[in-house]
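[1] here you go, sequence then predicted model.
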Amino acid sequence: MSIYVDFHVLQTVPPSCVNRDDTGSPKTAVYGGSVRARVSSQAWKHAMRKEFRGMFAEDDLGNRTKNVVQLVAQEMQSIDASLDEKKCLKKAADALDAAGISLKAKKKEEIKKADALFFMSNRQAKEIARLACGDTADKNDFKKALKEYPSVDIALFGRMAASDPTLNYDAASQVAHAISTHAVQNEYDYFTAVDDISEDDNAGAGHLGTVEFNSSTLYRYANVNVSELRKTLDDAADVAVVVRKFAEAFIRSMPTGKENTFANRTFPDAVYVTIRMDQPVNLCGAFEKPVRASEDGYATESEKRLAAYAKKIYSRYAAEPKAAFCIGDALSDIAQQLSLPELLDTLESNLREQVSEA
């Protein structure tokens, strides 16, 4: 039996540039024939992984980096402080090369790096370091160490190794690009900065420029395949706790683009969480017709739209959720209304029950 948890979040963001494109403009997308504000899934997953660092133990997490040789070398020196740094770097590079990671160095004296960003769990780095400190490990041992001991973030977000597909992990979660529930039009802020110590009393600005921004009510969606997550993680891992922390990170996190300029960190206006046994259901169709501006703003109408669309989908296509929880008045007739701590507690307890029965 498959178990899925869907997360739907409505969140109003004031003037901001949360996620920029290559020209420095806030990212957008055309949906329903109108331009919407957009925040990429990659940006939000990165923000979630930063939240994870305050939620999970270090051994339960990993790093996505090209500097995998240094990671293993550092672990080797933790095992045996008497080891020479250069020797550790050489042994670490040999071990990772044997494990299937493609490495390169621009110059002979430079430390080797992975050809591409590689997602390695801290436990994998420690195990490879332990093997590299010995003299009996072979290629298969190193490859096994790099395949076993996946971290929580690897299990949730997946890993792709172009140099060796056997090292890949399928992601147990999916995170959608956040889009505004309404049409947006980017604006420009023309700003100046004054030179505090200027020789010319009549001088103008010491610096001037522009920054592009918008404001919006975003619809954010993510899901977790609990059954897949359970397969990937160690049997000792408490999947219900992992999903609870995923939920908290998704709800609380915010990408950091231009945050010092706009101070745009907000909490969601509404949250809708469901446990399903059939398939994940993205409810972005509620906003294919953009919400129109009114004296009530966008958030209230967006919440009503989300509730109405969910009812329509359940009556026409998908089954009712096994359980549903919400934060938000307009969602209370389709889900149990709770505070965030109550929602997280209830989600965890329900998942424990469902996983035990699966």
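    Yep, that arrived.

[2] going by C-alpha atoms from here, please, whenever you check contacts or count neighbours.
    Noted.

[3] can you show me the strands along this protein?
    For the chain, strands defined by DSSP state E occupy the ranges 4-16, 28-31, 34-39, 62-65, 103-104, 113-114, 118-121, 173-175, 178-180, 187-193, 207-225, 270-276, 323-327, 336-337.

[4] this is the other structure I want to compare:
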Amino acid sequence: MTQRMYIDVHVVQTVPPANLNRDDQGNPKEAIYGGVRRSRVSSQAWKRAARQHFDARAAEPDRATRTKRIISELSTRISRNTRLDREEADRISTALLAQLGLSQGKKAGDTAYLLFYGNAQLDAVGALVNDRAADLAALDDKALAEAVKELPVAEHFQAGHPVGVALFGRMVADIPKLNVDAAVQVAHALSTHETQLEFDYYTAVDDQNEKDETGAGMIGTIGFNSATLYRYATVGFAQLTENVGGDTEAALDALDRFVDSFALSAPTGYQNSFAHRTRPSLVAVVVRTDQPVNLVSAFEEPVAAEAGIQANSARRLAEEHLTATQVWGDTPLYSAASHTFTDRERRTKDTVETLTQAFGEPVSFTELRTTLRTRIATALGDQA
């Protein structure tokens, strides 16, 4: 069994005026932390952004899908592979997936909840009937259900998980056999400083207005704020390895893709209105063998609202990591950081020195990922 190993990913990222993740009023989500109001982006929003980022870079069979329309998705595959009409394919799909015991949704053909599965997994289920689809379609509903009940439908959802399912897990409350324990935990992103909700009052002019017409064709408001965010995620490597069938190389690939996608992704809320995409100013990774450690306590006292918030935030994070290692006697297996700060500027020199003390000499993001993989592989080899 793979030894207990956790890969903590710490990110400091400044976002301009934006509404990345809205609440039920349409305004940016917020939270009270350290006695002041902070900008917040929910863990679910950033997990989805990360999943979409690495899915976009994967082959179609390696992608994961989360939907209530799994019957329709399976029907599409059966119809495409067998040339059955859609109605016949729907009947076979319904009979196959009935084995899972999925609760039916309010809309015909939908499940009661979103089901997270791999495209290759559903392809394999569809392939179970490729050679006998026409014969199955000729049966009545009762005979069809009997004919497919021994096919290994559930087994295909219990193995061969794509990266998305292996990382983020799957919870199906009433069908425990379909559950996959998540290998990743993602914290809500919080601003390192106090933020204020602002509103953009906008108007849109009708381009076809007559010359003597005045006024706007539409008026509205959008809530926004700007913030330097602390983002944190941790990967349990043992759980990840188990989720990919014990394949260490596959787990290392999944970890590498996750670090890349978590660092470079962003939720897309109102992106056309704000063009808010930025890159992190700091990405630090720490490999631990005891437990994951979220360093958000570095910002319990909010960073002062002055120039250099992101540099001060990065320095605070490094100081918190140093304090944690000194007080608790932590000895990380590996730590490294990639950042944009330079010691050639007086206002960031202290930040660079503290980051180097905490995480070592800065490396490029590519080198950080490469070295991370090598160090984990070496540690696993030493264990073996």
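    Looks like it came in fine. Computed from a predicted model, the values in this text were never measured in an experiment.

[5] send over the TM-score of the superposed chains.
    Put the two chains on top of each other and the TM-score (TM-score structural alignment, normalised by the length of the first structure) is 0.94; 352 aligned residues with a CA RMSD of 1.7 Å.

[6] ok so, going back, tell me the most buried of the strands of the first structure?
    With neighbours taken as mean count of other CA atoms under 10 Å, the strands of the first structure reach their highest mean count in strand 178-180, at a mean of 28.

[7] average offset between that strand and the second structure?
    Its matched residues in the second structure lie on average 0.1 Å from strand 178-180 of the first structure after superposition (mean CA distance after the TM-score superposition for the first structure).

[8] still on that earlier bit, so for residue 75 of the first structure, which of the strands of the first structure sits nearest?
    The closest of the strands of the first structure to residue 75 of the first structure is strand 118-121. By CA to CA, the value is 12.3 Å.

[9] show me what the closest one is packed up against.
    Judged by 3 or more CA pairs under 8 Å, 6 or more residues apart in numbering; DSSP states H and E, strand 118-121 of the first structure is in contact with strand 62-65, helix 152-157.

[10] make TSV from the ones you listed and add distance to residue 266 of the first structure to it.
    As requested, these are exported to TSV (distance: least, CA to CA, whole Å):
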stretch	distance to residue 266 of the first structure
strand 62-65	27
helix 152-157	24
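
[11] okay if I get the strands of the first structure as JSON lines plus distance to residue 132 of the first structure?
    JSON lines is the format used below for those (distance: least, CA to CA, whole Å):
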{"stretch": "strand 4-16", "distance to residue 132 of the first structure": "40"}
{"stretch": "strand 28-31", "distance to residue 132 of the first structure": "47"}
{"stretch": "strand 34-39", "distance to residue 132 of the first structure": "42"}
{"stretch": "strand 62-65", "distance to residue 132 of the first structure": "19"}
{"stretch": "strand 103-104", "distance to residue 132 of the first structure": "17"}
{"stretch": "strand 113-114", "distance to residue 132 of the first structure": "17"}
{"stretch": "strand 118-121", "distance to residue 132 of the first structure": "16"}
{"stretch": "strand 173-175", "distance to residue 132 of the first structure": "33"}
{"stretch": "strand 178-180", "distance to residue 132 of the first structure": "43"}
{"stretch": "strand 187-193", "distance to residue 132 of the first structure": "54"}
{"stretch": "strand 207-225", "distance to residue 132 of the first structure": "35"}
{"stretch": "strand 270-276", "distance to residue 132 of the first structure": "44"}
{"stretch": "strand 323-327", "distance to residue 132 of the first structure": "48"}
{"stretch": "strand 336-337", "distance to residue 132 of the first structure": "53"}
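
[12] looking at these, which is nearest to residue 262 of the first structure?
    Between residue 262 of the first structure and the strands of the first structure, the shortest gap by CA to CA is with strand 4-16, which sits at 5.5 Å.

[13] what span of the second structure lines up against the closest one?
    Per the alignment by TM-score structural alignment, strand 4-16 of the first structure matches residues 6-18 in the second structure.

[14] cool, thanks, signing off.
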